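*Asks:* what follows is a protein structure lacking sequence information:
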């Protein structure tokens, strides 16, 4: 087992293994999405039903 480990170790060392693992996982997911042709976008059509109140909003005009 030690022989196999010494042959397969690349010598690559990172300062923060947690951050490196998160980056690796993010890139892996991005590659899967790219290969599958999947994409996503988020758009919001939500509007606040209540008008703003207070003196600072006295001269405000509604957005159409």
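*Replies:* Perfect, thanks for sending it. Bear in mind the structure is a predicted one, so any value in this text is a computation, not a measurement. Numbers count the residues shown, from 1 in each chain.
*Asks:* CA atoms for contacts and neighbours, from now on please.
*Replies:* Noted.
*Asks:* quick one, longest helix in this protein?
*Replies:* For the chain, the longest helix by residue count, based on DSSP state H, is helix 17-36.
*Asks:* which other helices and strands contact that one?
*Replies:* Helices and strands touching helix 17-36, by 3 or more C-alpha pairs under 8 Å, 6 or more residues apart in numbering; DSSP states H and E: there are none.
*Asks:* A further structure is provided below for comparison with the first:
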């Protein structure tokens, strides 16, 4: 079952870097949503992949 994991970013560059890392780890681009106005990046993932996404968010300074 997929669940959304949201992270708050502070710049568009930061959001792009996170998205690139997520795609590089195998997350489909269709599962990654960036809301520029709210400065939120949302990733739809199976629960067992949550830790990996949190590590990417931590590496880029994204809060969740």
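*Replies:* Right, received. Where do you want to start? Keep in mind the model is a prediction, meaning the values are calculated, not measured.
*Asks:* superposed, what's their TM-score?
*Replies:* For these two chains in superposition, a TM-score of 0.27 is obtained (TM-score structural alignment, normalised by the length of structure 1); 22 aligned residues with a C-alpha RMSD of 2.4 Å.
*Asks:* about what we covered before: the longest helix of structure 1: which residues count as buried?
*Replies:* Buried residues in helix 17-36 of structure 1, counting neighbours by 16 or more other C-alpha atoms under 10 Å, are absent.
*Asks:* need the longest helix for structure 2.
*Replies:* In structure 2, assigned by DSSP H, the helix with the most residues is helix 12-24.
*Asks:* and that one, what does it pack against?
*Replies:* Contact analysis of helix 12-24 of structure 2 by 3+ C-alpha pairs under 8 Å, 6+ apart lists helix 50-60 as its packing neighbours.
*Asks:* report the angle between the helix it packs on and helix 12-24.
*Replies:* Counting by axes from the mean of the first three to the mean of the last three C-alpha atoms, to 10 degrees, helix 50-60 of structure 2 lies at 150 degrees to helix 12-24.
*Asks:* how near is residue 35 of structure 1 to residue 26 of structure 1?
*Replies:* In this view, residue 35 of structure 1 and residue 26 of structure 1 are 14 Å apart by C-alpha to C-alpha, to the nearest Å.
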